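S.K.: Sequence and predicted model, in that order:
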Amino acid sequence: MRTDVLTARRIVVKVGSSSLTTAAGGLDSDRVDALVDVLARARATGTEVVLVSSGAIAAGLAPLGLTERPRDLARQQAAACVGQGLLVARYTASFARYGLRVGQVLLTADDISRRAHYRNAYRALAQVLAMGAVPVVNENDTVATAEIRFGDNDRLAALVAHLVRANLLVLLSDVDGLYDGDPSRPGSQRLREVRGRQDLAGVEIGSSGSSGVGTGGMVTKVEAARIATDAGIPVVLTAARHATDALAGRETGTFFHRTGERAADHLLWLEHASSPRGSVRLTAHAVRTVAQRRGPLLAAGVTRVDGDFVAGDPVELQDESGRVVARGLVGLDARELPRLQGHSTREVVHQDDLVPLVSAPPPVDTAPVAPARVRIRIRTAEEYARAGAGSDSPGR
């Protein structure tokens, strides 16, 4: 049995479109009810549940006469507009069988990437839970544009798990776990546990889902698991049909062990949800400082500034080749930084507002270097006259 599952008092469950819909794209009432049965049983034991549910666009396909997920944003928004109401109505009716209320929460990446919105989202979700309702979270596909989309609900679920201080994230799909190769290929083995990135070495991870109505694949699920486990939240990845076993702590799917501790809210936001407003290029010494979080970034370590950011904005911190090594919340405007760069001790990014994105580079060789021997010859006045008559600088 998985102890981390059994002791979790607040869980986030994410379910994909393919686990809720028919082949034609409409909602499958039986599948919805089966999922709700599992979640309601968890609620009956005192466990708080947040449901991150895909399916709005998929639910809107059949009513609009569409046979597959549209590629253009406008028709995706139209399908979401029709389907979101159908999806929540179905959840409302299904949870009502257990006397449970449903609260709809629609988010865009803006709600996670802006710190004030992030706090508001937490307060709203916490209050819904406190009042005994089940939050049903989805991306606000009706208004989300390409610039403010999460891209997939797996990543959204991982960020929501951190947002609500969840003890467990459960990712339900149409695949019963992570395999070391294509699950349809003979010889592929399911990974029962992942304790760190080293366990994923050599694993072939598919990039797309098996359904024509969803957007995620195994890549997005593994990335979501990394976000959550790095923040101290264990993850179960399994098929929706195994949801009962997953929440009961049985050995189903793939279990991702926590690999880190809960990060400060703004640091997780900074690493995984922020949209950098510009970039700052650093000296080699400054790169080592930020990568190892040994101190703040000072203006003396800045060699180049790009973008139109203001104090408080997230920026990318780059090495001399342009590789992104960290993100940080900048303390100076882009317009005032160039006159300080390279020589000022003004603080550009505080140490507590830095997130390294690469391993720290090896330390430079600090062994003392013998000074070069220089021979100096002093010219006579006659030699100066012959070498540079008429020159303003007799030493040339």
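M.R.: In hand now; what should we look at?

S.K.: contacts, neighbours, all on C-alpha from now
M.R.: Fine.

S.K.: ok, and what's touching stretch 61-73?
M.R.: With contact meaning Cα atoms under 8 Å, 6 or more residues apart in numbering, stretch 61-73 is reached by 24-26, 57-58, 76, 79, 82-83, 145-146, 212-214.

S.K.: So which of those residues sit within helices?
M.R.: In this view, those that belong to helices under DSSP state H are 57-58, 76, 79, 82-83.

S.K.: follow-up on the earlier one: which single one of the contacts of stretch 61-73 is nearest to residue 344?
M.R.: Closest approach to residue 344 among the contacts of stretch 61-73 (Cα to Cα): residue 146, at 38.8 Å.

S.K.: From the contacts of stretch 61-73, list the buried ones, please.
M.R.: 24-26, 57-58, 76, 79, 82-83, 212-214 (16 or more other Cα atoms under 10 Å).

S.K.: The structure to be compared is supplied as follows:
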Amino acid sequence: MKAKRIVFKVGTSSLTNPDGSLSRAKVRSITHQLAVLHEAGHELILVSSGAIAAGFGALGFKKRPAKIADKQASAAVGQGLLLEEYTANLLLKKIVSAQILLTQDDFADKRRYQNAHQALSVLLNRGAIPIINENDTVSIEELKVGDNDTLSAQVAAMVQADLLVLLTDVDGVYTANPAVNPEAERLHVIENITPNIIEMAGGAGSNNGTGGMLTKIKAATIATESGVPVYICSSLKEDALLEAANQQEDGSYFIAQKKGLKTQKQWLAFYARSQGAIYVDRGAAAALSENGKSLLLSGVVEIEGHFSYHDIVTVYDKETGESLGKGRVQFGYSAVKDMLQSQKARGVLIHRDDWISITPEIQLLFTEF
């Protein structure tokens, strides 16, 4: 069965001319392909770079600026120009588009995360095509390498897409850099993202883009761990989006994990910010990691940080120092401290429904990138 709900991520290098300016011809090609897929019954989301590329020329810059403030100003001008291009072309096919600007805070805050999910669901159900980008004008942290690769994976996971397509200027993951090693071979199907895969993906992207293959592997990790398969392919083909939607043979296809994380668990694993630390004994560590149990107060050895009721905290094995996962606490720091000191610690501190174990794959995501 072909993927019905697809998230496409199009990078700056797939939207620009050689001088770094926005290519209207490339935008027209992308919107034409989106229209064909839309008319065929697909639900589509486009995560698009290109705001800075669309705006820097209008501000008098001769080339893509390097300073953060100059990038933000260019994005402020370019965001409207870029959306205007997409909107005008899609309206020719009587397709409504919608602009959504997100930052990492929109994923970290549970209420904002739910609001974004609900808005996207309504747009898709109404036949609109959401066009998403980082809110580059006001963000600093988000203007980092690979931001829209990660963003597209977060969006694909949020809406439980059937496929995430990362379009770039190379046609997949290779065993070595194909530009310098003629013996490099493309990996057609990737079942698990291992340290070896990450090592193969090392290196930078093109001059106009902000992401390399490494950030795409990070995005693939987030998506596949959430149950969404990922296809990395070249945007240089004339009908790249159409080919990616209907067959995944000319790129690298990442198989989704069978037990993909649901929305609540995704939020806990990838976005929720820890407000403290809890150290537990070996019995509690085994109950959490191996037996799928809740964390009882009786298993707590030590606590750190001034967390409150229902905050998210990270739990560690006191003996090994290893991170076990994250969860939502049922008591604040002061209450837990009092109970531990009085040796009357009873009850559940973190319910298993509010807990996510840090698997080797998720741990790899945060330690190797």
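M.R.: It's in. Predicted, not measured: the structure shown is a model, and the values here were computed from it.

S.K.: hmm, back to that, include distance to residue 233 of structure 1 when you put the contacts of stretch 61-73 of structure 1 into CSV, please.
M.R.: Below are the contacts of stretch 61-73 of structure 1 laid out as CSV (distance: Cα to Cα, whole Å):
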residue, distance to residue 233 of structure 1
24, 36
25, 33
26, 33
57, 29
58, 29
76, 32
79, 33
82, 34
83, 31
145, 29
146, 29
212, 30
213, 28
214, 25
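
S.K.: Now flag whichever of those residues is closest to residue 128 of structure 1.
M.R.: residue 83 (22.8 Å).

S.K.: can you pull out the helices in structure 1?
M.R.: For structure 1, applying DSSP H gives helices covering 3-6, 29-44, 56-61, 73-96, 109-113, 115-130, 153-163, 218-230, 243-247, 265-272, 284-291, 381-388.

S.K.: Now the two most distant members of the buried ones among the contacts of stretch 61-73 of structure 1.
M.R.: So, those by Cα to Cα: farthest apart are 82 and 212, at 18.5 Å.

S.K.: Pull the number of nearby residues for residue 276 of structure 1.
M.R.: The number of residues packed near residue 276 of structure 1 is 19, by other Cα atoms under 10 Å.

S.K.: Spatially, what comes nearest to the counterpart of it in structure 2 if we skip its sequence neighbours?
M.R.: Under the alignment defined by TM-score structural alignment, residue 276 of structure 1 is paired with residue 274 of structure 2. Residue nearest to residue 274 of structure 2 in three dimensions, not counting chain neighbours: residue 313, with 4.6 Å by Cα to Cα, 6 or more residues apart in numbering.

S.K.: Next up, the contacts around the alignment partner in structure 1 of the one you found.
M.R.: In structure 1, residue 313 of structure 2 lines up with residue 315, judged by TM-score structural alignment. Neighbour list for residue 315 of structure 1: 276-280, 309, 327-330 [criterion: Cα under 8 Å, 6+ apart].

S.K.: Out of those residues, name the ones that lie in strands.
M.R.: 278-280, 327-330 (DSSP state E).

S.K.: okay, those in a markdown table with neighbour count and distance to residue 302 of structure 1 next?
M.R.: Shown next, in a markdown table, are those (neighbours: other Cα atoms under 10 Å; distance: Cα to Cα, whole Å):
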| residue | neighbour count | distance to residue 302 of structure 1 |
| --- | --- | --- |
| 278 | 18 | 13 |
| 279 | 23 | 10 |
| 280 | 25 | 7 |
| 327 | 26 | 14 |
| 328 | 28 | 13 |
| 329 | 24 | 15 |
| 330 | 27 | 12 |
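
S.K.: Residue 282 of structure 2: neighbouring residues, count only.
M.R.: 15.

S.K.: swap that for residue 67 of structure 2, please
M.R.: 8.

S.K.: For it, give its distance to residue 59 of structure 2.
M.R.: 14 Å (Cα to Cα, to the nearest Å).

S.K.: what's the counterpart of residue 34 of structure 2 in structure 1?
M.R.: Using TM-score structural alignment, residue 34 of structure 2 sits opposite residue 39 in structure 1.

S.K.: scratch that, residue 202 of structure 2
M.R.: Checking TM-score structural alignment: residue 202 of structure 2 goes with residue 206.

S.K.: number of nearby residues for the residue lying closest to its match once chain neighbours are set aside?
M.R.: Leaving aside its sequence neighbours, residue 206 of structure 1 sits nearest to residue 218 (Cα to Cα, 6+ apart; 5.6 Å). Residue 218 of structure 1 has 22 neighbouring residues, counting by other Cα under 10 Å.

S.K.: So what does residue 218 of structure 1 match up with in structure 2?
M.R.: In structure 2, residue 218 of structure 1 lands on residue 213 (TM-score structural alignment).

S.K.: got a list of what its match touches?
M.R.: Contacts of residue 213 of structure 2 (Cα under 8 Å, 6+ apart): 173, 201-205.

S.K.: you'd agree residue 159 of structure 2 is up against residue 117?
M.R.: Yes: counting by Cα atoms under 8 Å, residue 159 of structure 2 does reach residue 117; the two are 6.6 Å apart.

S.K.: So the two - more neighbours on which side?
M.R.: Neighbours around residue 159 of structure 2 and residue 117, counted as other Cα under 10 Å, are more numerous at residue 159. The numbers are 20 against 16.

S.K.: need the contact list for the more buried one.
M.R.: Contacts of residue 159 of structure 2 (Cα under 8 Å, 6+ apart): 117, 120-121.

S.K.: let's see 10 Å
M.R.: Contacts here follow Cα atoms under 10 Å, 6 or more residues apart in numbering; on that basis residue 159 of structure 2 touches 5-7, 45, 116-118, 120-121, 124, 228, 263.

S.K.: Repeat that for residue 273 of structure 2.
M.R.: Per Cα under 10 Å, 6+ apart, neighbours of residue 273 of structure 2: 105, 107-109, 267, 311-314, 326.
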